[in-house]
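Visitor: Sequence unavailable; structure follows:
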């Protein structure tokens, strides 16, 4: 089968490889669509980061570069392994792409399995990947979806789960808490937009701060933002205060890893507000501890998701989140670099989510 294989920085090759072996407790998923993630772009330009370099196998997968890429995937069950009783051929599914040790408790009793030692992601740390024609996945990480969710939109459930978990970490993942509250999102990239979509689903008023006119337009046209402000044109802090009778935002989400955005969110929050850091920072940030103390700000981190997929799937299936506006391109595997990575690296404001069809079906 065809697969996108990561060898090293700026060295990704489309190759023919042998499909993975179906083993007890697993199922084979024919990949319908796989999204290109910002993490994939970082691996391409700056990596290896999550990807185990050649000669340094990952302690869970036992694999090192080259590995098959892709972790934002949807597909159809093609084959079911021994012991898997609740999946059948033809089921539509998405994958929660974790690699964790076998002795980690991944039940509802443990909300931190995603923070366990050596955790990595399918499609980064090994275990196959969604940028291939099919993938074998342990039953635990496969989530059935209703046929009412189109498979192309379903490929965005993984990044939407990132947004859901961030909103959950803020304590706003319910209408009882979020309705009528004002949320400020810094950055209208894919994760910022999808975090905003979750906030709107729970009834929050969403203000987005974003330099790019095209991204501000997408935020408004998709309905995930009530207001989209350019920090180059207005004082975001003052505008938020005007919208909140001088109080400030109730909750804010940092989705850029940019210092000035972090500072803006801190200044725009009301006393007792919550600030969630969603983006991955590769550098140190400056923090005004005095302001944090004097405003009693809750500063929280968030990474990926934990038990988030079922709730996220429910939001989409009930029509509370519409993922269709965020699909801005569809390509085949052969166009991964020239049409996919190049667009997202060099013209990123023109695209939100580019989906890849490894088989070429649906293009």
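Guide: Right, received. Where do you want to start? Computed from a predicted structure; not experimentally measured. Numbering: from 1, shown residues only.
Visitor: Could you use CA atoms for every contact and neighbour count after this?
Guide: Will do.
Visitor: which parts of stretch 162-175 are buried?
Guide: By 16 or more other CA atoms under 10 Å, the buried positions in stretch 162-175 come out as 162, 163, 164, 165, 166, 167, 168, 169, 170, 172, 173, 174.
Visitor: For it, which outside residues touch it?
Guide: Contacts to stretch 162-175, defined as CA atoms under 8 Å, 6 or more residues apart in numbering, come from residues 177-178, 191-192, 194-196, 198-199, 202-203, 251, 253, 274-276, 278, 300-306, 308, 312.
Visitor: any idea how far residue 206 is from residue 250?
Guide: Per CA to CA, to the nearest Å, residue 206 is found 11 Å from residue 250.
Visitor: With neighbour numbers in mind, choose between those two.
Guide: In terms of neighbours (other CA atoms under 10 Å), residue 206 is the more surrounded of residue 206 and residue 250; the figures are 25 against 21.
Visitor: Okay, one more to line up with it:
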């Protein structure tokens, strides 16, 4: 069977091409991919090629399919798995496969998301990484992967219980949360999750230096929405501050932040995060730096005397993905806040290569169609000459300007998918 997809042959060398997909074995499953959102981790992978820890050395001869935030339907089921999986059902892939460094979108010749069809190997299925999904949209599954990473980040934080040697996992209930560099797609996902947590914080402060990003953040997750849930939410433009750390501390009355998340791998941001920690505060370097020598000045005096902690997190575990799917299905989080652009498979390679240069949030690719990458905010203007985009603009306007199930159906119906 022919498949079309984006494969990597080396650093900065990714190609959209048609290739032969082999027949599945009795212990494999074939997927029809419908959507895949592009992750900054994929850009880092493409930048390094075989130098990336998850990428095989043999990609020049055996290229790998990129992309790991995939959604779609099961198309064929090998005999071994026919009692557990059904053709036509929807799925979720857990990209972090337990016990191995290899992962979809990095390591497999026929298993990835930037493609029309792919094959799930037996070992991935046996490890419980192909999950059933009963939802009614594809895009929500694609962005459930970044949401599960966000949840994993919250679960990486920890605090201590006074007068004991016990620790408790997660953000401090009733505490202050700072999400630094937080108006990008992952930061907004982190805000959405914080509002949905059972053990709610008292305050969330989100920083950014771009006023347009701040304005959009307020539009999609408002201070009023947070207030209705008993949480004080503040968006702050730190570009206007003389002493960033001092002024952020002042917002808490000098108490500081019990949980700080660094969502941009910038030395100054990390150092600010360290300076604003409360007693027993935990700072999470969530944004993965591309520089293996990335470092910053940290206050070790506070680490000793004020019990501050520094952690990092990358990805999550199966329980985090299941929680993300549960929250999405119950409409307790809104993953669409992360999405700002829509495109087809033909836009995947160029978008990935230039991802840091393209403004906005998540770029969602529908792999069964060809369409230029298009910003949601541009739909109405384009709709003056292309009726499809006028319909998409109207659908998004009915959902706070966000991508949604109605818009997805309009798009897929137009292309006959």
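Guide: Cool, the structure landed. Every value quoted in this text rests on a predicted model; they were computed, and no experiment measured them.
Visitor: thinking again about what came up before, so how do I select the buried members of the contacts of stretch 162-175 of the first structure in PyMOL?
Guide: Buried residues within the contacts of stretch 162-175 of the first structure, by 16+ other CA under 10 Å, are selected in PyMOL with:
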select buried, resi 178+191+192+194+195+196+198+199+202+203+251+253+274+275+276+278+302+303+304+305+306+308+312
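Visitor: and the contacts of stretch 162-175 of the first structure, which of them are in helices?
Guide: Within the contacts of stretch 162-175 of the first structure, residues falling in helices by DSSP state H are 177, 178, 191, 192, 194, 195, 196, 198, 199, 312.
Visitor: Out of those, flag the one nearest to residue 74 of the first structure.
Guide: When these are compared for distance to residue 74 of the first structure (CA to CA), residue 312 comes out closest, at 14.1 Å.
Visitor: now for that closest one: what does it line up with in the second structure?
Guide: Structural alignment (TM-score structural alignment) places residue 312 of the first structure against residue 324 in the second structure.
Visitor: residues touching that match, list them.
Guide: For residue 324 of the second structure, the contact set (CA under 8 Å, 6+ apart) comprises 144, 147, 148, 151.
Visitor: ok, now residue 208 of the first structure?
Guide: By CA under 8 Å, 6+ apart, the residues touching residue 208 of the first structure are 184, 185, 186, 187, 188, 216, 219, 225, 227, 228, 229.
Visitor: Compare the residues you listed and tell me which has the most neighbours.
Guide: For those, neighbours were counted using other CA under 10 Å, and residue 184 has the most, 30 neighbours in all.
Visitor: okay, the contacts of residue 208 of the first structure in TSV with secondary structure next?
Guide: Formatted as TSV, those follow (DSSP: H, G, I helix; E, B strand; the rest coil):
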residue	secondary structure
184	strand
185	strand
186	strand
187	coil
188	coil
216	helix
219	helix
225	coil
227	strand
228	strand
229	strand
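Visitor: Checking these against the second structure: which ones persist?
Guide: Counting by both residues aligned by TM-score structural alignment, their matches' CA atoms under 8 Å, the contacts of residue 208 of the first structure that remain in contact in the second structure are 184, 185, 186, 187, 188, 227, 228, 229.
Visitor: With distance to residue 244 of the first structure added, can I get those residues in a markdown table?
Guide: Below are those laid out as a markdown table (distance: CA to CA, whole Å):
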| residue | distance to residue 244 of the first structure |
| --- | --- |
| 184 | 11 |
| 185 | 15 |
| 186 | 17 |
| 187 | 20 |
| 188 | 21 |
| 227 | 13 |
| 228 | 15 |
| 229 | 15 |
